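Engineer: Below is the sequence, then the predicted model.
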Amino acid sequence: MDHGASRTSGTTAGTGGLATAPAGLRERKKERTREALIDAALELFWRKGYDATTIDEIVAAVDVSRRTFFRYFAGKEEVALARSNEVERSLVGALAERPSAEPPVVALRQATRAIMAALEGDPKRGSSEAYVRTRRLIEANPTLMAATLRHAMETERLMAAEIARRQGVDPHTDLRPALTVSCFNAVVRVAMDEWTERGAMHTSELAAAIDEAWRAMAGLIESGWLGSGWASDED
């Protein structure tokens, strides 16, 4: 299977424009293989546990070789976090596409809504059941939790850099982009925790939970809970 796939690369003289069709088929086949590996890995992790699952079991479930697995993923950690990492990368991209006139928090909220809408139309990622099971898998495993936190920190840096670019400030000397993103992500994390605790719901309800958390944050600011104590003791 692997050897046959490797021989399909390249073009044949005289095929002209027809060479693009096999290339498109190859890309779709690669994407299907990647998705199948993620599905098989997650199912095994949920059923047997992350540590008890081997790469050999994952590739056997998809009927591919270990070499094929390592074409797509560096190891079990990467395949376990593949879908959650894809969502975070998509959020950074969605933020970059927001109109430049939008204030930072508006752009962040609208980018999140766009990602939620895209997930809602995706049968794999729009289902809360898979998300909740994966999140509990991560929380139960220190290795996956550490990797998730590392990736979240990198995503926050990218988001802060994008906010700084939009606002025309230097993220290395101006703390406002990083503080804005950290505050935004804290609200989203609280909403996701609440959503997870409620049980299996659809992605659209996660979007509603995020909006609810933002209303609560606005209430905190307006009520005065956050109105004092921010200045240093020296001030």
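Structural biologist: All right, it came through fine. Numbers count the residues shown, from 1 in each chain.

Engineer: CA only for contacts and neighbour counts going forward, please
Structural biologist: OK.

Engineer: residues of stretch 158-175 that come out buried?
Structural biologist: For stretch 158-175, the neighbour count (16 or more other C-alpha atoms under 10 Å) marks Leu158, Met159, Ala160, Ala161, Glu162, Ile163, Ala164, Arg166, Gln167, Pro171 as buried.

Engineer: so is the last one in a helix, a strand, or just coil?
Structural biologist: Secondary structure for Pro171, judged by DSSP: H, G, I helix; E, B strand; the rest coil, is coil.

Engineer: list the contacts for it?
Structural biologist: By C-alpha atoms under 8 Å, 6 or more residues apart in numbering, Pro171 lies in contact with Ala160, Ala161, Ala164, Pro177, Ala178.

Engineer: try it against this one:
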Amino acid sequence: MAAEDRARMGLRERKKQETRDALSQAAVRLIVERGWSGATEEDIAAAANVSVRTFRNYFSGKAEAVAARHVDRVRRIADELRARPPAEPLWEAAGAAVQQQFAPERDLDRSAPDQAQADSVRLMLTEPALQGELTKAYTTAEAELTAAIAERTGTDPTSDLYPNLAAAALGAAIGAAIAHCLQAERPRPIGQVLRDALHQLTDGLPVP
């Protein structure tokens, strides 16, 4: 394949990912603002400046669009983990990769949500249609982390327990940090809670 063809293909893939990201972000934002039934696929498409047909080319519905946000973020964590310096210890590399994806400058994670936003997110997460999609998303995300950890550690996830266990632990730490932020009486920026969660995980979860 010629370099020009590869460049065009790379550009197309980036544009597709940008559209997917825009739709997923719009879905989360509008549902948090308006409630599950108050945000339609048409609204989400309009917010992302695309047609409803384009929305349906990417997602089967609102639930998949929301769940995709988690999958895509974890894929970026896995890619960053692969790119970290080879000599860096695994858990330091994993912590840095996670922190980069929850950095303050990233869209919905600039600061701690206010109480109304946290309540809206909790309500969104109780939607039955979304719960099914999130279960699939967590499975896909854990597989992405397992593959990246296996590559970094030179292990085989089909015969070695380690990459599967490490991925499950890392995914659980991320999930626990997000849940803690949503349930806290005074919402905190996710980055702070994640740092604490990852430090405790790296230290072997010592008893407080």
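Structural biologist: Noted; the coordinates are in hand. Just so it is clear, the structure is predicted and the values come from calculations on it, not from any experiment.

Engineer: that older thread, so which of the contacts of Pro171 of structure 1 sit within helices?
Structural biologist: When the contacts of Pro171 of structure 1 are checked against helices (DSSP state H), the matches are Ala160, Ala161, Ala164, Pro177, Ala178.

Engineer: Show the subsequent helix or strand relative to the helix ranked longest in structure 1.
Structural biologist: Longest helix of structure 1, by residue count under DSSP H: helix 20-48. Sequence-wise, the next helix or strand downstream of helix 20-48 of structure 1 (DSSP states H and E) is helix 55-62.

Engineer: Check the mean deviation of that following helix from structure 2.
Structural biologist: Average distance, helix 55-62 of structure 1 versus aligned residues of structure 2 after superposition (mean C-alpha distance after the TM-score superposition for structure 1): 4.7 Å.

Engineer: now the closest residue to Leu44 of structure 1 other than its chain neighbours: how far from Val106 of structure 1?
Structural biologist: Leaving out its chain neighbours, the residue that sits closest to Leu44 of structure 1 by C-alpha to C-alpha, 6 or more residues apart in numbering is Thr53, at 6.5 Å. Noted for Thr53 of structure 1: a distance of 42 Å to Val106 of structure 1, by C-alpha to C-alpha, to the nearest Å.

Engineer: Which one's more surrounded, the two?
Structural biologist: Counted by other C-alpha atoms under 10 Å, Thr53 of structure 1 and Val106 do not tie: Thr53 has more neighbours, with 17 against 12.

Engineer: Touching, the more buried one and Leu42? I think so.
Structural biologist: No. With contacts counted by C-alpha atoms under 8 Å, Thr53 of structure 1 stays clear of Leu42, the gap being 9.9 Å.

Engineer: any idea whether the nearest residue to Leu108 of structure 1 once chain neighbours are set aside is helix, strand or coil?
Structural biologist: Distance criterion C-alpha to C-alpha, 6+ apart; nearest residue to Leu108 of structure 1, sequence neighbours excluded, is Leu95 at 6.2 Å. Assigned with three-state DSSP, Leu95 of structure 1 falls in the helix class.

Engineer: Now check structure 2 for the residue matching Leu95 of structure 1.
Structural biologist: Structural correspondence for Leu95 of structure 1 with respect to structure 2 (TM-score structural alignment): Leu81.

Engineer: got it, and Glu154 of structure 1?
Structural biologist: In structure 2, the residue equivalent to Glu154 of structure 1 is Thr140, according to TM-score structural alignment.

Engineer: Next, count neighbours for that match.
Structural biologist: A count of nearby residues for Thr140 of structure 2, using other C-alpha under 10 Å, gives 17.

Engineer: Over to Val121 of structure 2?
Structural biologist: Other residues close to Val121 of structure 2 by other C-alpha under 10 Å number 19.

Engineer: OK, contacts around it?
Structural biologist: Val121 of structure 2 touches Val32, Leu182, counting by C-alpha under 8 Å, 6+ apart.

Engineer: Also Ala41 of structure 1?
Structural biologist: By C-alpha under 8 Å, 6+ apart, the residues touching Ala41 of structure 1 are Ile58, Lys76, Val79, Ala80.

Engineer: Where helices are concerned, which of those count?
Structural biologist: Ile58, Lys76, Val79, Ala80.

Engineer: Check the alignment and tell me where the last one lands in structure 2.
Structural biologist: Right, Ala80 of structure 1. Checking TM-score structural alignment: Ala80 of structure 1 goes with Val66.

Engineer: That match against Arg29, yeah?
Structural biologist: No. The pair Val66 of structure 2 / Arg29 is not scored as a contact, 9.4 Å apart, by C-alpha under 8 Å.

Engineer: More neighbours: the two, which one.
Structural biologist: The residue with more neighbours, out of Val66 of structure 2 and Arg29, is Val66; 25 against 19, by other C-alpha under 10 Å.

Engineer: Quick check: that one vs Pro189 of structure 2, distance?
Structural biologist: 20 Å.

Engineer: excluding its backbone neighbours, what's nearest the residue sitting nearest the centre point of structure 1?
Structural biologist: Using C-alpha atoms, centre = their mean, the residue of structure 1 that lies closest to the mean C-alpha position is Val87, 2.5 Å off. Take Val87 of structure 1 and drop its neighbours on the chain: the residue closest to it by C-alpha to C-alpha, 6+ apart is Ile115, 7.6 Å away.
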